[in-house]
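**Student:** The following comprises the amino acid sequence and a computationally predicted model.
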Amino acid sequence: MVEAGGDRNLMGVLAAGAGAALTGAGLTWVLIRVLHHFGVVDAPVARSLHHQPVARGGGLAVLVALAIGVLVGATLGSDYHAMGASWLLASTVLYGALGFNDDLTSLSARFRFAIQVVLGFLVALVGTILTGWSPVWALFAAGALLVAVNVTNFMDGANGLVSTHTVVSGLWLAVLALTADSPTTALFSASLAGAALGFLPFNAVAPKIFLGDVGSYSIGAALTAAALVLAGNGVPIAALLAPFLVYLLDTAYTLQLRIRAGERWYEPHKLHIYQRLITAGWSHLRVAGTVSFVAASMCLLTLPMLLDAPVPLQVVTAVLILAVAAAYLRLPVWASAPVPWRKAAT
């Protein structure tokens, strides 16, 4: 999946992002009405941060807009690898299909997990055939998809959070792909960012629609698949992990605190850092902006590693990344969020 680049690739990528954004906005507007008509809505429960039924399944619009964005970019002349683009899109659609099934029928946790494992190995196997990944790397790819899909789903609990983060992450991966001469991945990543941007206005303020599992699953899979391709093209792992770190930090920190506090870690809850900030009085938009700002900061702090800067500068930026991570984890305390643990853990 390594391709040659050029000026037309940049134009194709920009057109793909714009086309996906416009398509995403139009499709979301239509989908809101369709989902309400068929009763596909998210009714508030005890762990919800919303209070009125909202259409669920907006990720369908993101998926279709993503595919159209890739098609627009390819049509306008951007270089692309047909099999590579097909693998990226198929991987995203497979996870999206599982998520939409869960949106409609509420699959059991065990069955859903089993299918996620199977999909991870299937996607990794096809990726191995196309790229020549080693068996060890294929296992890593399957595990990365499993983790990313679930972590993205866990973080999809505040209006605009995953959508805004996807815009930042997609743009970052698109830039990395262009610098790595991987226009297929750049086209795909920019289209994903555009599709999320088109969806965002309907979800960020006074939300009319949620991504649903179809959205969080497909976005988690899309970002991970793109990052895996770029890792195979030699992009430093640190730069690829940067936009995901805030998700991983929030999930891992919350999980270990719940275990230490005697909570049943596998049960639904609203105890993530971002959820506790909302409980403390932060608006959904402020929380979404904070998470995306942390992700963008971590991305930019990896630039010295990407540019092979002097080692002392790389060490300084690594320390700054740790400082940003520590500050994010400390936010609930600074915001005077109530401590919900049965045992004092913070």
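**Tutor:** Structure's in. What do you need?

**Student:** can we go C-alpha only for contacts and neighbour counts from here?
**Tutor:** Will do.

**Student:** and the next element down the chain from the host helix or strand of residue 114?
**Tutor:** Following DSSP states H and E, one finds residue 114 within helix 109-131. Note on helix 109-131: by DSSP H and E, the next helix or strand toward the C-terminus is helix 135-155.

**Student:** For that next one, which helices and strands make contact with it?
**Tutor:** In terms of contacts (3 or more C-alpha pairs under 8 Å, 6 or more residues apart in numbering; DSSP states H and E), helix 135-155 is packed against helix 109-131, helix 161-179, helix 212-232, helix 245-260.

**Student:** Nearest to residue 148, out of those?
**Tutor:** Closest approach to residue 148 among the helices and strands packed on helix 135-155 is made by helix 212-232 (5.3 Å; C-alpha to C-alpha).

**Student:** returning to what we had before: how far away from the center of its chain is the helix holding residue 114?
**Tutor:** Relative to the centre of its chain, helix 109-131 is centred 18 Å away, using C-alpha atoms, centre = their mean, to the nearest Å.

**Student:** try this one next to it:
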Amino acid sequence: MTLVLLFGLAISFLITLVFAPFFIPILRKMHFGQYIREEGPKSHMKKAGTPTMGGVIFLIGLMGGLLVMALKYHMATQETYMLLFVTVGFGLIGFVDDFIKIVMKRNMGLTSKQKMLAQIIIAVVFWLIVARLDYSTYLSFPGTTWMINLHWLYPFFAVFLLIGVPNATNLTDGMDGLLSGLAAVAFAAYSIIAYFSMNLGVAVFSAAMLGALLGFLIFNAHPAKVFMGDTGSLAIGGAIAGIAILTKTEILLAIIGGVFAIETLSVIIQVVSFKTTGKRVFRMSPIHHHFELSGWSEWKVVTVFWFVGFVLAIIGIYLKVGLGG
């Protein structure tokens, strides 16, 4: 089984690695270049015009890897297809948002109401599928035997998670390779957790996503040749939230995805502080920009955040696998 998962990882990696050099010039030729916000760090202005919507690249790698796994090893389960649905669904929302920003020259893309409605639809459909499979409404506390049954509140919690995580990963995507590296770590952790939980469909999906992201990272790491755009960041968040629900690790996600939570919390703190006191807690939010404006190089910020994400992932794996949580 381990060799099969590694094979799926390798296939997704190779498909992404081969597809990227063909697709990036197409994005450049079509002038699908990144728009840089004027209020962002001035050092980022030189990135203007870098091809975006690169999330398509690793999504192709993911689907290619899963297709090979399904045809060759018959390893795709209903959970695999459910995760593919939520990933591609959120990816399509991001794709439309990116398309409007770049092609239609509307800097804000979809309106907040349009984006929220689309996310709610995908989240509710995913939950309805989960409900038909009679998944537990219990939440487990990592490393303990404590559990709490949300009963009728669980569907609302699940939908909140499915909307909140993609927006957290979207906020994290602000530096070359930051999100792709952190997401790769998270999917590696979940592939291990799913494997030891005998949830093979989730393990196959996580391994394929890991391979695709590692392939993409080669082109996305500093200095980035391509950005993933909302196409990629929302797809990643949808996939991670879906995995947390299917593996019943909703609370553990706060640890494995701890950096995403910190990034989101920094934005909330900044907004609340400024609106209530007129003062900013951070030089700029999300918090990765705070460190950048404090004098850290972009590469230093990214590698430190990767390291923190790696440590949190190890802790998450230990709490779930090592302690049998």
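**Tutor:** Yep, it's here. None of the values given here were measured: they were computed from a predicted structure.

**Student:** Contacts only, for the most centrally placed residue in structure 2.
**Tutor:** For structure 2, the residue nearest the mean C-alpha position is residue 236 (2.6 Å; C-alpha atoms, centre = their mean). Contact partners of residue 236 of structure 2, counting by C-alpha atoms under 8 Å, 6 or more residues apart in numbering, are 87, 91, 166, 169, 183.

**Student:** and it, what pairs with it in structure 1?
**Tutor:** Taking TM-score structural alignment, the alignment pairs residue 236 of structure 2 with residue 219 from structure 1.

**Student:** now swap in residue 305 of structure 2 and tell me
**Tutor:** Aligned by TM-score structural alignment, residue 305 of structure 2 pairs with residue 291 of structure 1.

**Student:** which other helices and strands contact the host helix or strand of that match?
**Tutor:** Here residue 291 of structure 1, judged by DSSP H and E, is contained in helix 284-300. Under the contact criterion of 3+ C-alpha pairs under 8 Å, 6+ apart, helix 284-300 of structure 1 touches helix 161-179, helix 245-260, helix 273-279, helix 311-334.

**Student:** Residue 27 of structure 2 is in contact with residue 50, isn't it?
**Tutor:** No. With contact defined as C-alpha atoms under 8 Å, residue 27 of structure 2 does not count as touching residue 50 (9.2 Å).

**Student:** Common neighbours of these two, please.
**Tutor:** Residues touching both residue 27 of structure 2 and residue 50 (C-alpha under 8 Å, 6+ apart): residue 33.

**Student:** need the helices and strands packed on helix 284-300 of structure 1 in TSV with distance to residue 121 of structure 1 and mean neighbour count, can you?
**Tutor:** Output for these, formatted as TSV (distance: least, C-alpha to C-alpha, whole Å; neighbours: other C-alpha atoms under 10 Å):
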stretch	distance to residue 121 of structure 1	mean neighbour count
helix 161-179	23	25
helix 245-260	21	18
helix 273-279	31	22
helix 311-334	31	15
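
**Student:** closest one to residue 299 of structure 1 among these?
**Tutor:** From those, taking C-alpha to C-alpha, the stretch that ends up closest is helix 161-179, at 7.4 Å.

**Student:** With structure 2 overlaid, how far apart is that closest one on average?
**Tutor:** Taking mean C-alpha distance after the TM-score superposition for structure 1, the mean distance separating helix 161-179 of structure 1 from the aligned residues in structure 2 is 0.5 Å.

**Student:** looking at structure 2, where would I find the counterpart of the helix or strand just after that helix?
**Tutor:** Downstream of helix 161-179 of structure 1, the next assigned helix or strand under DSSP H and E is helix 183-199. Mapping helix 183-199 of structure 1 onto structure 2 (TM-score structural alignment) gives residues 200-216.

**Student:** Check how far the matching stretch sits from its aligned residues in structure 1, on average.
**Tutor:** Looks like 0.7 Å for stretch 200-216 of structure 2 (mean C-alpha distance after the TM-score superposition for structure 1).

**Student:** Would you indicate which residues of the lengthiest helix in structure 2 are buried?
**Tutor:** Determined from DSSP state H, the single longest helix within structure 2 is helix 2-29. Neighbour-count burial for helix 2-29 of structure 2, counted by 16 or more other C-alpha atoms under 10 Å, picks out 5, 7-17, 19-20, 23-24, 27.

**Student:** Equivalent analysis for stretch 299-306 of structure 2, please.
**Tutor:** Buried residues in stretch 299-306 of structure 2, counted by 16+ other C-alpha under 10 Å: 299, 301, 302, 305, 306.

**Student:** Quick check: closest non-adjacent residue to the third one.
**Tutor:** Counting by C-alpha to C-alpha, 6 or more residues apart in numbering, residue 178 is the residue found nearest to residue 302 of structure 2 once chain neighbours are left out, at 5.3 Å.

**Student:** for residue 233 of structure 2, same thing?
**Tutor:** Nearest residue to residue 233 of structure 2 in three dimensions, chain neighbours excluded: residue 170, at 4.9 Å (C-alpha to C-alpha, 6+ apart).

**Student:** from what I can see the one you found touches residue 235, true?
**Tutor:** No. Using C-alpha under 8 Å, residue 170 of structure 2 makes no contact with residue 235, being 9.3 Å away.

**Student:** between these two, who's got more neighbours?
**Tutor:** Set side by side, residue 170 of structure 2 and residue 235 show more neighbours around residue 235, with 29 against 24, by other C-alpha atoms under 10 Å.
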